[in-house]
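**Student:** have a look at this prediction, sequence included:
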Amino acid sequence: MEYQLPKTAKKLRAKVGLDDGGAIRGGKTTPAEVKFAVYTTPPPAKASSPGGSSSGEPAFDPTNLSPQKVPADHLIVADDLEVTVWATTPMLFNPTNMDTDSAGRIWVNEGVNYRRHATRRAEGDRVVILEDKDGDGQADSTHTFVQDNELEAPLGIAVMDNQIIVSQPPSLIVYTDVDRNLRFDPSIDTRKDLLTGFNGRQHDHSLHAVTAGPDGKWYINQGNTGAKFTTADGKTYSIGGPYQGGGGVFYNDNFKL
């Protein structure tokens, strides 16, 4: 980030929070750090874009990957449940959220263009559809519903009939699959920013999950950055404030926090 201060400025106060998994990660101190610098002439390098990557980021090559796979037996479940692998790379890459449609297909947001890797895919991130067509308990079909250069590691998705709602700050995007062929074609289908103005692009504390309630309303999850957003008809609303409420409250079914 950079600020151009007025010539009359004599003091600058700044407050920074490290958003890198916390001060301790894996039992070790995180290498994240913040440096402040004041220049009387233009600095030698510009600040990077929000969550952005350095120049020269290699292009995303799906044929040259070594994904880290978590063994299914590492997941602890009840004795009457079994964990199996349903789909893995290269059918999908770095999933961030998913939803299931009425036909049992799984719709997945990908987050390849995440933070310092924000330019890996010039065409933007994707929403992909996976399906188990032969019913053997494993996905055997995958294809892209949409690839949009506005998508950068979107964190929420909900499939409601032929409307696909994607949480991508600064907007809540609605893709309508008009011809219902499960592929977004801008010449036929429609794309609309239902809400816009959510802060924190490439920020894990901003706009998250979206789902439909039994009352017919849509519910969205907004992190603790706060937000001031606008509807398509121009109405503006506010949610909380920056980091209001700290890091949140975690709850599980033993009634303990």
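**Tutor:** Thanks, I have the structure now.
**Student:** contacts and neighbour counts: CA atoms only from here.
**Tutor:** OK.
**Student:** gap between Gly104 and Ala227?
**Tutor:** According to Cα to Cα, to the nearest Å, Gly104 and Ala227 sit 34 Å apart.
**Student:** quick one: which of those two has more around it?
**Tutor:** Ala227 (22 against 12; other Cα atoms under 10 Å).
**Student:** the more buried one contacts Ser238, doesn't it?
**Tutor:** Yes - using Cα atoms under 8 Å, Ala227 is in contact with Ser238, at 5.6 Å.
**Student:** find residues that contact each of the two.
**Tutor:** Common contact partners of Ala227 and Ser238 (Cα atoms under 8 Å, 6 or more residues apart in numbering): none.
**Student:** strands of this structure, residue ranges please.
**Tutor:** Here the chain has its strands, by DSSP state E, at 24-25, 28-29, 95-100, 106-110, 125-131, 141-148, 156-160, 163-168, 171-176, 190-196, 207-212, 218-222, 227-231, 236-239.
**Student:** structure two is appended below for comparative analysis:
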Amino acid sequence: GYIPPPEQHPLGGYTTWAARTAGLETEAEPRILETALSLLEEVAGKPRRAVALTGGVYADTVAASKPAAWWRLEEMDGTTAVDATGQNGSGVFEPGTARFLPGADGRRGFLPPQPSAANAFSGPAINRAAHFAGGRLKTKLPAGDSWSAELWVWNGLPADARAVTGYVFSRGPEGDAAAHGEHLGIGGTFRGADGSGPDISGKLILFNGNERDQVLAGRTALAFQAWHHVVLVREGGKVRVHLDGNPEPELAGDFAHTVPAGCDEVFFGGRNDGLFGLEGKLDEIAFYNRALAPAEIAAHYAASGLTPPVKAVVAATGTPPPLTPPLSPQESMGKIHVRAGYGFELVASEPLLADPVAIDWDLAGRLWVVEMADYPLGMDGKGSPGGRVRMLEDTDGDGRYDKSTLFAEGLNFPTGLLTWRDGVIVTAAPDILFLRDTDGDGRADSKDVLISGLLEGNQQLRANGLRWGLDNWVYCAAGGHHGEYGTGTKFRSRRSGTEVTVGSRDFRFRPDTGELEPQSGPSQFGRNRDDWGHWFGTQNSRPLWHYVLEDQYL
């Protein structure tokens, strides 16, 4: 549920919601977990099993190369990254990192972990990784003239988002404003002080600090949201970086570092001065007190069983294609399964409509659709409204809609729709609108505000679900996800001139007179009744509930 572990609080809590969602202290999750495990130990009469690291072919190959330090990054929680070799001590996760995310595999995008099946990294267990979103993994490693750093990198930030997409490895004094050291990262939009430099966006780069200000850049742009194997090798004054097991270095040459004498501080997932932290994941970090040979690096990658991911070709719009291509309407139909005796037919699809969230039919059989095109950040990423209402018609009577008319646009995150008289009622917080076409051109030219004061904020928690009741009132879901959400909400009926405290409850109204009353609630999305007038609501963690007693009887 909404009880984030401590490391997620600096990231905003459960997914993107505030960490205070559950209203509990920061350490609530580990305390609850420890209490539950202790009770299970008491009931079972035996201690809990210790979590043991497991390995597959890749892990065995790395172990055979005898790294001086090796962070598998399989930790479930806490701030410590354990060195699997036991030689150089553990690393420390800074705030702004998360643990136990899906680890290196051959897939792309944000995907759930692969089921427990034999894999080259963790053997029979699911492979795990650490996610970096502002924090770093820091440790101390004495490095001589020759050494190698090997790691798996998954970048989640588009390469055109900032000057440097992110640093994955860094040696140098912590907090050094001049960034003395040597730093391996992924290039971004920076093209040199005068802007005339080469395009290195998405390519591996090696930087030696602000004073020398030298950069070596690779040839290949890393695939977005895909796992890459990267090895940085230093041999005295020379460096080379290998990508995805290629014996031919991605970048190589004479390259002096600026690490101060005696400095042994090392960072993963960010630079030593804290700039341009990686927005992505790292896995299986190994450090060697020697230079790995190209053939040995190739053997490590081969042991993973993976193949280099292909960089997505960017279209003329500057936007890469989706990681999972959309299915055609016919292909989508093939994914639907219904009970025996039931069937389904396709009546409308793109390009007649897009982004539908609510529908209703009028007496002429026309299908009216609300399109929430502005979800979740607006058309410009800053909240600009862009919701639409479309009217679909079947002009040839074949049972499929073939004509689409844009009835209204520029609506503020519309969520619900109901046909009424010669127009449509639309929920678009903070208002419930009545839209009409008075000149017969198929577009709304009259807009009346029926009710105002609807709660805005989270677009997933807005009033919606307009439905007629048997009593000829229009019922509406408030959109809240619990009874304490929006308790001070007041609605104003423009037609009756009255103000009603609805709070977190659902509500009903008469669109002709403006009468307005609270109802038992809330329901988050959708409020529907059966043929006997029993009303049902929902919440994203509870698929259905029944309002046994209506609000006016409580």
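**Tutor:** Arrived safely, thanks for sending. It should be emphasised that the depicted structure is a prediction, and the values quoted were computed from it without experimental measurement.
**Student:** the first structure: which residue goes with Leu392 of the second structure?
**Tutor:** Using TM-score structural alignment, the equivalent of Leu392 of the second structure in the first structure is Leu130.
**Student:** now do Trp420 of the second structure
**Tutor:** Match for Trp420 of the second structure (TM-score structural alignment): Met160.
**Student:** share the number of residues neighbouring that match, please.
**Tutor:** With other Cα under 10 Å as criterion, Met160 of the first structure counts 15.
**Student:** residues contacting the nearest residue to it once chain neighbours are set aside?
**Tutor:** Spatial nearest neighbour of Met160 of the first structure, excluding adjacent residues (Cα to Cα, 6 or more residues apart in numbering): Asp101 at 7.4 Å. Asp101 of the first structure is in contact with 107, 159-161, counting by Cα under 8 Å, 6+ apart.
**Student:** the top helix by length along the second structure maps to which residues in the first structure?
**Tutor:** Ranked by residue count under DSSP state H, the longest helix found in the second structure is helix 28-44. Per the alignment by TM-score structural alignment, helix 28-44 of the second structure matches no residues in the first structure.
**Student:** buried sites along that helix?
**Tutor:** Under the neighbour-count criterion of 16 or more other Cα atoms under 10 Å, helix 28-44 of the second structure has 28-30 buried.
**Student:** and which of those is nearest Lys238 of the second structure?
**Tutor:** Pro30 (46.6 Å; Cα to Cα).
**Student:** Leu232 of the second structure matches what in the first structure?
**Tutor:** So, by TM-score structural alignment, Leu232 of the second structure is left unmatched.
**Student:** Leu232 of the second structure belongs to a helix?
**Tutor:** No - using DSSP: H, G, I helix; E, B strand; the rest coil, the secondary structure at Leu232 of the second structure is strand, not a helix.
**Student:** report the contact partners of it.
**Tutor:** Leu232 of the second structure neighbours (Cα under 8 Å, 6+ apart): 148-150, 184, 239-242.
**Student:** returning to what we had before: setting aside sequence neighbours, what's the nearest residue to the match of Leu392 of the second structure?
**Tutor:** Going by Cα to Cα, 6+ apart, Leu130 of the first structure has Thr142 as its nearest residue, at 4.4 Å.
**Student:** likewise for Val127 of the first structure?
**Tutor:** Closest to Val127 of the first structure by Cα to Cα, 6+ apart is Asn109, at 4.7 Å.
**Student:** trace the one you found over to the second structure, please.
**Tutor:** Per TM-score structural alignment, Asn109 of the first structure is aligned with Val370.
**Student:** I'd like the distance between whatever residue of the second structure lines up with Met98 of the first structure and Pro414 of the second structure.
**Tutor:** Under the alignment (TM-score structural alignment), Met98 of the first structure maps onto Ile359 of the second structure. Counting by Cα to Cα, the gap from Ile359 of the second structure to Pro414 of the second structure is 12 Å.
**Student:** isn't Phe184 of the first structure right up against Val146?
**Tutor:** Yes - counting by Cα under 8 Å, Phe184 of the first structure touches Val146, with 5.4 Å between them.
**Student:** just give me the neighbour total for the counterpart of Pro543 of the second structure in the first structure.
**Tutor:** Counting by TM-score structural alignment, Pro543 of the second structure corresponds to Phe250 in the first structure. Neighbour count of Phe250 of the first structure, defined by other Cα under 10 Å: 7.
**Student:** please, where are all the strands along the stretch 201-350 of the second structure?
**Tutor:** Taking DSSP state E, counting those that start in this stretch as the test, the strands found in the stretch 201-350 of the second structure are 203-207, 215-221, 227-235, 238-243, 251-254, 265-268, 279-288.
**Student:** turn those into JSON lines, columns for distance to Gly399 of the second structure.
**Tutor:** Output for the strands of the stretch 201-350 of the second structure, formatted as JSON lines (distance: least, Cα to Cα, whole Å):
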{"stretch": "strand 203-207", "distance to Gly399 of the second structure": "52"}
{"stretch": "strand 215-221", "distance to Gly399 of the second structure": "49"}
{"stretch": "strand 227-235", "distance to Gly399 of the second structure": "47"}
{"stretch": "strand 238-243", "distance to Gly399 of the second structure": "55"}
{"stretch": "strand 251-254", "distance to Gly399 of the second structure": "61"}
{"stretch": "strand 265-268", "distance to Gly399 of the second structure": "59"}
{"stretch": "strand 279-288", "distance to Gly399 of the second structure": "48"}
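**Student:** nothing else from me, thank you.
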